[in-house]
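>>> Sharing a sequence plus its predicted fold:
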Amino acid sequence: MEEKRFQLSDNESQILNTLWKEDRALTRAEIIEFTENKTWKASSIHILLNQLLGKGAIVVEGYVQSGKNYGRTYKASLNKDEYDAMIFKSDYLKLSPSKAALNDFFKFLISVNKIDESTIKNIKSMLKEQEKNN
């Protein structure tokens, strides 16, 4: 499977966040309606959607009839966790590819975030699974 890699503008990120939040394919009009604090013009949203399509961040899921015309519906090509992992891998690991840097990063995350028992249990489970696969 080909690894996705792309950078998003703030507006593109807002569109993706809307698609993740709604958790279904949306039309252009729905994206405008559901994206908070934005009032995009039709031409602006068209450009943004085409940029996201070109980057592979979204895909056309299908078509819906709106009056006499048909409009495309869009969905994110990867979920929020996959996107966050892609950003981490492309940005952080590019700057600090060593295992020591990765350890330091996790130390930092643990120190600034209060981690509950359930999360600790999940992390331990993931680490055990990773050990089995190595």
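Perfect, I can see it now.
>>> For the rest of this, base every contact and every neighbour count on C-alpha atoms.
Will do.
>>> Tell me how many other residues crowd residue 31.
Using other Cα atoms under 10 Å, residue 31 has 23 neighbouring residues.
>>> Helix, strand, or coil at residue 15?
Following DSSP: H, G, I helix; E, B strand; the rest coil, the label given to residue 15 is helix.
>>> what residues are up against it?
By Cα atoms under 8 Å, 6 or more residues apart in numbering, the contact list for residue 15 reads 31, 35.
>>> And the closest residue to residue 73 other than its chain neighbours, how far from residue 60?
Using Cα to Cα, 6 or more residues apart in numbering and skipping residues adjacent in sequence, the residue nearest residue 73 is residue 27, 4.4 Å away. Distance, residue 27 to residue 60, using Cα to Cα, to the nearest Å: 10 Å.
>>> Please compare the first structure with the one that follows:
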Amino acid sequence: MGLKRLSLSEEELMNVFWKIGTPITSVDILQYAKDKTWSGNYIHKMLRELEEKKFIEMCGAEKHRGRLVRQFKAIVSREDYATFFLEQQGLSTKALADIAVAFVKKKQIKKKKSEADQKDVIDEQLIKKLQEMVDALKEEE
């Protein structure tokens, strides 16, 4: 995939993209990141860097106060970046699969403590599928 490591500010900005999930402008970013001390110029600089690193792309434009502003969308998912980051830390594919199984099991335990619903069936199927993937990876080693 050829991803590059992001700075902390770039990760925070990508979290805005991932949280919103739809194309956004620098004006939108200023509204969603009110707790940050980012200036308009700093946001434009980070957008340019994220575009160069192929994490976002321009996907349109809209008018804001009579001016045309560019819209951007994420082209790298949070999951793909997390996988890249963990692989950079030396985790193998098998370890990532084990983490996924543990994560889903932990989520299911929390859910059972609150209120059981139809999602438990889906989680059981997901756990089974993930466990099969882990077992297949173990056989390859």
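That came through, no problem. From a predicted model like this one, the values you see are computed outputs, not experimental measurements.
>>> Give me the common contacts of residue 27 and residue 60 of structure 1.
Common neighbours of residue 27 of structure 1 and residue 60, counting by Cα under 8 Å, 6+ apart, are 72, 73, 74.
>>> Now that we have those, which of them are buried?
73, 74 (16 or more other Cα atoms under 10 Å).
>>> where do the helices sit along structure 1?
Here structure 1 has its helices, by DSSP state H, at 10-22, 28-34, 42-55, 80-87, 93-95, 99-112, 117-133.
>>> Quick one, which of these gets closest to residue 65 of structure 1.
Proximity to residue 65 of structure 1, assessed across these by Cα to Cα, is greatest for helix 28-34 (12.4 Å).
>>> mean shift between that closest one and structure 2?
Once fitted to structure 2, helix 28-34 of structure 1 is off its aligned match by 0.7 Å on average (mean Cα distance after the TM-score superposition for structure 1).
>>> Structure 2: matching residues for that helix?
Aligned by TM-score structural alignment, helix 28-34 of structure 1 falls on residues 26-32 of structure 2.
>>> With distance to residue 12 of structure 1 added, can I get the shared contacts of residue 27 and residue 60 of structure 1 in a markdown table?
Below are these laid out as a markdown table (distance: Cα to Cα, whole Å):
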| residue | distance to residue 12 of structure 1 |
| --- | --- |
| 72 | 17 |
| 73 | 16 |
| 74 | 13 |
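>>> so of the shared contacts of residue 27 and residue 60 of structure 1, which ones are in strands?
If you go by DSSP state E, those have 72, 73, 74 in strands.
>>> what's near enough to touch the second one?
Contacts were defined as Cα under 8 Å, 6+ apart; by that measure residue 73 of structure 1 touches 25, 26, 27, 28, 60, 61, 62, 63, 64.
>>> The first one too?
Under the criterion of Cα under 8 Å, 6+ apart, the neighbours of residue 72 of structure 1 are 27, 28, 60, 61, 62, 63, 64.
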